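>>> okay, sequence plus prediction incoming.
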Amino acid sequence: MKDIHDIKFQNGTKQELLSDLTPDFPYIASRVELDKFTGCFVPWHWHKEVELFYLQSGVLEYYTSKGKTVFPAGSGGLINSNILHMTRAQDSMNTVQFLHIFDTSFIAGKQGSRMEQRYITPIIAAPQIEIIALYPDHLAQIQLLNKIHESFNLSESDFGYEMKLRAILSDIWLHLLTMSLSSLEKKGHYNKINDKIKLMMIYIHEHYAEKISIAEIAAAAFSSERECFRAFRHCLHMTPAEYIKSYRLQMACSMLAESRESITGISHACGLGSSSYFGQVFREHIGCTPIEYRKKWRNSDI
């Protein structure tokens, strides 16, 4: 299991870059330490692969377009395919999450197979299912949570590891499908606003260093400015301007930690203007000056 302290994104998007996932074995196991992420949160992103998780310690907040779901230690769940989401540790100390991230072909087999049609597609094609939450105080869910927890104990060095992993993930999936039957009976309607917000986010990610107008963001998704505001409020629970600022600060944090560029250079590269304004905004949102942040990050690396 790989320890994760940050995530990478595909160029120009917020689709997570899963470089360790390969066509012959479309699966990754990760141990995520949220307190080592910048700001103790994972920014808004999405991926085609599903995300099955167990919270080992701490309290974790998952955000989707439908709002916030809180997971205490011992709980777990599933994030569906292509769902826009972010996570935040409620407490900055010792929030540890175990993750299975896998393409559903890993358990379904060939595309269009009976396995895929009967057991996989009903969940990943259901717009009403963004997240499935499992809690240890629900008697019917304890056994499934134990199974998810145990699934992370499989060792890659064991003979038959891949077969055992596929078997246990298939068993977990079948239980999740059974639990979801009542939700699946209530036919959901696909909301095109989710596609639009992704297009708008991609535009911001490609042009964050420049001056960006709401009209330009809206045009990237063939929408009006009014629709643009509604999409950001509905999906990200913030305004477009707030998202632009937060994204610029994310990029600034990365540059401060990973480069030796001057503070002035970083402030202009992130589209945050003068170094004095950059320092003011950075302190307001991050809680320290850019120089203090850079020193803190480098000391933690040492």
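Perfect, thanks for sending it.

>>> when you work out contacts or count neighbours from here on, use the C-alpha atoms and nothing else.
Noted.

>>> which helix in this protein runs the most residues?
helix 161-185 (DSSP state H).

>>> what about the strands in the chain?
For the chain, the strands defined by DSSP state E occupy 2-4, 27-33, 41-45, 50-57, 59-64, 67-72, 76-79, 85-89, 96-102, 131-134.

>>> one more structure, for comparison:
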Amino acid sequence: MSIVLDHQLREQIPPDILDFPVAFYSDELADLPDRAGPVHWHPYFEIATAQSGVLDYQVGQTHIRLEPGDSIFVNQNMLHGIRQLSGAAPDPLPILVFSGTVVAPEHSAVYRKYIQPVLGCSTLPFVVFRHDSDLWQAVRQQIHRACDAMRERPACYELTVQRSLCSVLEAIFRHLDSLPPLPSSRVQLTAQIRLQKMLSYLYEHYAQPVTLADIAAAAHISRSEAGRCFQAYLGCSPVEALIQYRLQRAWRMLQETDMTQQEISLACGFHSVQYFRRQFRKRYGCAPGEKRKLGK
């Protein structure tokens, strides 16, 4: 199953998650340019595991290095993204995206007592479960069990997944007071909200002419402040982020459609096919036509 993002970089979680609030993804990095996914967010918990490569998992402004066997839990609504740093092949990267309602309904006492404190903890943007940590050995086993059940879907797999994720959340809750706090200042929280607004605008209007002033206006801030937000979280300017996303969209179109380069260029907001080709080669080291041949 592929991760699909809406224009606001929120994952379009499959509709059946309403029946069973867990989604499973794998092998995403193989289809992503440079084995890197865009920064996005969603109102669910996320657990991802590095299997064969070394990964850079960004949560907010923090970059976490995941070695093979390491897993990470990301709290809801946190900006996050992934990039593979090393490894001969794309890491399978099994990912579980799930709601706390997999444990109990939101209106229940169990949810209020055990889930709400986790998702409402402002000093807990993420938890890393290291492969060489005895403390998290049981948690990692439960994560693997849940991923295997979601992948293979044997009889009663939902109950297996529910038990496993319940165990993971219980472990986090039990260690909530002893986990190292990662507080975000008011300035950081404000910057993240502003960035989310600007990213939402940028990804909704990428096919149209977009200026730095347009992006900044989406968050009601100055162009210089917009630049600081993008540099702090993405390490690039707003205009560079726009070009990167346009190129990512073009990469997908080259793989998934029979549109001409001229059509793709226009659909992705480039003012000329020649400029599109130059930017594509600069970013990916090959021409769009070469990528299409390799992709097919």
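That came through, no problem. Since this is a predicted model, take the numbers as computed values, not measurements.

>>> may I see the buried residues of the longest helix of structure 1?
Across helix 161-185 of structure 1, burial judged by 16 or more other CA atoms under 10 Å covers 165, 168-173, 176-177, 184.

>>> equivalent analysis for stretch 223-237 of structure 2, please.
Neighbour-count burial for stretch 223-237 of structure 2 [16+ other CA under 10 Å]: 223, 226-230, 232-234, 236-237.

>>> quick one: contacts of that stretch?
Around stretch 223-237 of structure 2, the neighbours that count as contacts under CA atoms under 8 Å, 6 or more residues apart in numbering are 60-61, 191-192, 194-195, 212-213, 215-216, 238, 241.

>>> which of the strands of structure 1 sits closest to Y119 of structure 1?
Ranking the strands of structure 1 by proximity to Y119 of structure 1 (CA to CA) places strand 50-57 first, at 14.1 Å.

>>> mean distance, that closest one to its aligned residues in structure 2?
Comparing strand 50-57 of structure 1 with its match in structure 2 after superposition yields a mean distance of 1.9 Å (mean CA distance after the TM-score superposition for structure 1).

>>> could I get the full set of helices for structure 2?
Assigned by DSSP H, structure 2 shows helices spanning 109-110, 116-119, 137-152, 157-174, 186-204, 212-218, 223-234, 238-256, 261-267, 273-284, 288-295.

>>> of all those, which one is nearest I13 of structure 2?
helix 137-152 (14.9 Å).

>>> what helices or strands is the closest one leaning on?
Using 3 or more CA pairs under 8 Å, 6 or more residues apart in numbering; DSSP states H and E as the contact test, the elements touching helix 137-152 of structure 2 are strand 22-25, helix 157-174.

>>> apply 7 Å and report the result again.
helix 157-174 (3 or more CA pairs under 7 Å, 6 or more residues apart in numbering; DSSP states H and E).

>>> show me what the helix it packs on is packed against.
On a contact count with 3+ CA pairs under 7 Å, 6+ apart, helix 157-174 of structure 2 meets helix 137-152.

>>> ok and the helix it packs on relative to helix 157-174, angle-wise?
150 degrees (axes from the mean of the first three to the mean of the last three CA atoms, to 10 degrees).

>>> mind listing what's buried in helix 137-152 of structure 2?
Residues 139-140, 142-150 are the ones in helix 137-152 of structure 2 that count as buried (16+ other CA under 10 Å).

>>> cool, and stretch 248-259 of structure 2?
Those would be 248-255, for stretch 248-259 of structure 2 by 16+ other CA under 10 Å.

>>> just to revisit the earlier point, got the helices of structure 2 as TSV, with distance to G69 of structure 2 columns?
Converted to TSV, these look like this (distance: least, CA to CA, whole Å):
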stretch	distance to G69 of structure 2
helix 109-110	31
helix 116-119	24
helix 137-152	8
helix 157-174	16
helix 186-204	30
helix 212-218	39
helix 223-234	26
helix 238-256	29
helix 261-267	39
helix 273-284	29
helix 288-295	29
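
>>> among the ones you listed, which is nearest S86 of structure 2?
helix 273-284 (17.0 Å).

>>> now what about the closest one, what contacts it?
Contacts with helix 273-284 of structure 2, where a contact means CA atoms under 7 Å, 6 or more residues apart in numbering, come from 247, 261-262, 265, 270, 287-288.

>>> and the residues you listed, which two are the farthest apart?
Taking CA to CA as the measure, the contacts of helix 273-284 of structure 2 span a maximum distance of 15.3 Å, between F270 and A287.

>>> ok, these two, which is more surrounded?
Of the pair F270 of structure 2 and A287, F270 is the one with more neighbours under other CA atoms under 10 Å, namely 22 against 16.
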